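>>> have a look; sequence and predicted model below, questions after that.
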Amino acid sequence: MEQQHKHIRRVVIAGGGTAGWMTAAALSRTLGKALDIVLVESDEIGTVGVGEATIPTLVHFHRLLDINEQEFMAATQATFKLGISFEGWRDRGKDYIHSFGTTGTDHWTAGFQHFWMKGRERGLARDYGDYCLELRAGLEHKFAHLPNDGIHYAYHLDAGRYARFLRRFSEHFGVERIEARIASVEQAANGDIAALLLDSGKRIEGDLFIDCTGFRSLLLGQTLGIEYQDWSHWLFNDSAIAVQTESMGPALPMTRSIAHDWGWQWRIPLQNRVGNGIVYASRFIDDDTAKATLLGNIEGKPLTEPRVIRFKPGQRTQTWSHNCVAIGLSSGFLEPIESTSIHLIQRSIVRLLQNFPSQGIRRSDVDEFNAQTWSEIEFIRDFIILHYKVTERRDTPYWKQAAEMPVPAQLQHRIDMFQETGRAFRVVNELFGENSWIQVMLGQGITPEQHHPSADLMGDEELGAFLESIRTRVERTVAQLPAHQAYVERYCGAKL
């Protein structure tokens, strides 16, 4: 790609949905006075629309855009989320929770897990989760905002309503929406995208194009020919079926992830309904059996027809090429086991804003954008692979193959380090921190062989008092929290 020093004044977003309208909202809210922003989408083209569980980074994204939380939650029928309940992942009947926030209190020489392990050895410690506020609140179905961001949370939301909410927000800041199908893409002599040709005959020119066309990747993949790196040798699942059902009781502040013999099932409670789905590997199970399993494991009357979604886990080798940036599914896909889809959209948007080529596209910006994107997605990919690799299940061909597969070297190093020393670490700009890795590795059945010597320097009385003070503080805080459902109704919603 040659260096392009043409000033960027007109941005064209191809595609709507969550990716398109999040991009439009952020660009218009921050740079709208300096840009002409157009979004092209067609109501006839459906969106995947199942990324309805999020992680805490979305709270911060909304604060950056000055989005009112109560208005957003009411508009999207959202509830709060404190973590994910993994049921049957370690083995049949063995469950654990990956919660937000932190567990215990670290020492500068060693993480809390080392003191907890020493406490277990001496019979002084309770379950690891008893020292985490978000986990205990989630188990007891409680929630409230706390001073100084004292509780870490995310949302369950209606993806379709979220896109419509962001559309209104974006149009307020000057985004022009064009209802049309993209018939073809016109390229300039240097390979840049020159314009979108619509089925109406209209020609939409732009300086910078954002590809939010989903799995089709119409601009980056089909037009510019950027290669897709397939990760299905680590992540076997290639299909999902989604269905919405009536709510049958109070909405819980947890996403449920329920393991099956050849995949897993999600339950996402909103104010007005429940999102359900099943993720599976088609080489281990057929669509009809997967659908029957899903419908046999839901609560409440189905509100929609189950629909099959095909996908290929992986990532395009570049997400910015020429004058085109792919955001969302057009750049790659990782299954929703850790609710990272919207986060990856958000990170691409923030990265684009931080490297926005207002004075023209420079190779250095493009290379840095692509390098950061690749590094970030690899760490998330490894964290997802961890859930399949580290399991005690060998009861079906699916789980046996997952447990025995070779994994990326950097992931194997992290597993070995925790197994041998109890240590976990977070790389700069990596999404998941030490507590996430620890919760999943402990939950999936890894027992570290040793703990840090700092924990040996505390006597039984001192160590017991240290652990009990943390557990008691968590217990007292949780006891004062209201029920999650009651808090949502009072804060932003309607009664069931």
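Structure received.
>>> hey, let's count contacts and neighbours off CA atoms from now on
Noted.
>>> identify the residues contacting the helix or strand that contains H343?
Per DSSP states H and E: H343 is located in helix 341-354. With contact meaning CA atoms under 8 Å, 6 or more residues apart in numbering, helix 341-354 is reached by 18-19, 22-23, 26-27, 51, 54-55, 57-58, 61, 327-328, 333-334, 369, 373.
>>> another structure for you, compare them:
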Amino acid sequence: MISTARLVLNSEKKQSTQNGRKLQKVQKVVIAGGGTAGWMAAASLSKLLGKSLDVTLVESDEIGTVGVGEATIPPIRTLHKLLNIDEQAFMRATNSTFKLGIEFNNWGQKGDSYIHSFGVTGKECWAGEFHHFWLRGKELGIDIPFGDYCYELQASKQGKFAFSANAPMNFAYHLDATLYAKFLRDFCTDSVTRIEGKIQQVNKHQESGFIQSLTLESGQIVEGDFFIDCTGFKGLLIEEALHTGYEDWSHWLPCDSAVAVQTQANSDPLPYTRATAHEFGWQWRIPLQSRVGNGMVFCSRYTSDDQAKATLLANLDGVTINEPRVIKFKTGRRRKGWNKNCVALGLASGFVEPLESTSIHLIMTGIVRLMRLFPFDGVRQSTIDEYNEKLTSELHSIRDFIVLHYKVTTRDDSPFWQHCQSMEVPASLAHKIRLFKETGRVFLDDGDIFRVDSWTQVMLGQGLEPEQYHRIVNEMNKDELTRFLAGMRSAIEQRVAQLPSHQQFIQRYCKAS
């Protein structure tokens, strides 16, 4: 447990007041912890706000990182563009491949398979999305898989990839998280002060409770005006020092453990992640250029660590190159992402399991939100409240989307899936499911990062089909609708046929040395 020394702030830095508390200008930011979260924050703040900030990062080489998060979603490309990161150099340095979506196996029922892709499916009109046209087509006997109307999804299925200005694709990356942190560290080495050492003590202001400094095991004191907690599950600043509290989501997301292992690559990498459901959880497969990341997310109430490890090892398609390691977690979130003069990022802020690759995305959005609200003239409660309100909305939408995968299933072949079928879900998700089932409509909440395409791909993919469609599609007669649907499929087939294989594109564009 971290002890707290009560030190007095330098009065020369104090500015105006709020509720009797003197505001202190923020000029020095201290990031506690490295890894993906720490170095993403360091790179972003130093490169984009750096002229007015002194950014220091404290980390210890003796402390390992969880480092299993190797899949991303498309918005990471926006941050890279802001930072002027060279995509080819980044991909070579991080052993990256391209990701067009996630293949889900055995989720709706055993034997099922569908892909949640990053692309747009079909074409929509002002009154209704494309799935209404598709449902009308099924009613008329045009029984073509929903995914046949998505360019990225069809490229995924055929293992193809390429992009150009004239033929864009919506994609993300599979990457080595450890190498990514190193890449970002090298990227901002000229604009960030790195201090090696373990944090022994967090020192707080006697009156306000704000964090003033960190004391390292060496005795060195690192002072700051604002602190970012990237210390992992422990949350040394946000929790052990500031006692923020934790909101437990395990009644909706029962998995509480994971076992991870790497294997040699024995085939060309596919441009998608694979998530395969098992009797007590699910298995991931993430292909990098020279190896494959694998893991099993499971619920310890329904299986043991040894059984989960044995199941994972029995379902690998390559030779292991490291020892499997078990990671324990509790799904949920800190009650505040920003508390006093501290923002938590990454695992320090909470953990929503990696089913839809949102961990790195949440780090990124937390950083961008902080930069937009950055308290240059002092930390104000209105700013804290705005950050936390937007974070809550975002987290709730992600939570609902992930819970959807467990709830919308007909699997009853194990106690785990029986629990998932029968469990109560958040009211916001229950409404979305019911609305789609009864009317075919999907309406997004303010914090939704997943589009209507994503919700429909998962719900349809797992067997939830609407009882009706929007009657606006009846404005097309059968012949018109047939031509409309056939034209889209034909255009996609022609575009995909012209693509090189994913491996061929990597060899040409970003082959790791």
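Happy to help now that I have it. Because the structure is predicted, anything quoted here is derived from the model rather than measured.
>>> buried residues in the helix holding H343 of structure 1?
The neighbour-count check on helix 341-354 of structure 1 (16 or more other CA atoms under 10 Å) flags 341-350, 352-353 as buried.
>>> now do the helices in the stretch 351-496 of structure 1.
Secondary structure of the stretch 351-496 of structure 1 (DSSP state H, counting those that start in this stretch): helices located at 363-389, 397-404, 409-421, 434-443, 460-480, 484-491.
>>> determine which stretch of those is the most buried.
Highest mean neighbour count of these: helix 434-443, a mean of 21 (counted as mean count of other CA atoms under 10 Å).
>>> could you export the helices of the stretch 351-496 of structure 1 as CSV, including distance to F72 of structure 1?
Output for the helices of the stretch 351-496 of structure 1, formatted as CSV (distance: least, CA to CA, whole Å):
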stretch, distance to F72 of structure 1
helix 363-389, 27
helix 397-404, 39
helix 409-421, 37
helix 434-443, 27
helix 460-480, 26
helix 484-491, 11
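>>> so which of the ones you listed gets nearest R283 of structure 1?
Taking CA to CA, helix 397-404 is the member of these nearest to R283 of structure 1, at 9.3 Å.
>>> in structure 2, what range does the top strand by length along structure 1 match?
The longest strand of structure 1 (DSSP state E) is strand 83-91. Using TM-score structural alignment, the residues of structure 2 aligned to strand 83-91 of structure 1 are 101-109.
>>> now do the end-to-end distance for the matching stretch.
20 Å (CA to CA, to the nearest Å).
>>> just the residues contacting that stretch, thanks.
Identification of contacts with stretch 101-109 of structure 2 by CA under 8 Å, 6+ apart yields 111-118, 153, 156, 171, 271-278, 356, 405-406, 408-411, 461-463.
>>> skipping its backbone neighbours, what lies nearest G221 of structure 1 in space?
E227 (7.0 Å; CA to CA, 6 or more residues apart in numbering).
>>> distance check, the aligned residue in structure 2 for the one you found against K336 of structure 2.
Using TM-score structural alignment, the equivalent of E227 of structure 1 in structure 2 is G245. Using CA to CA, G245 of structure 2 is found at 8 Å from K336 of structure 2.
>>> of the two, who's got more company?
Ranked by neighbour count (other CA atoms under 10 Å), G245 of structure 2 and K336 place K336 first, with 25 against 13.
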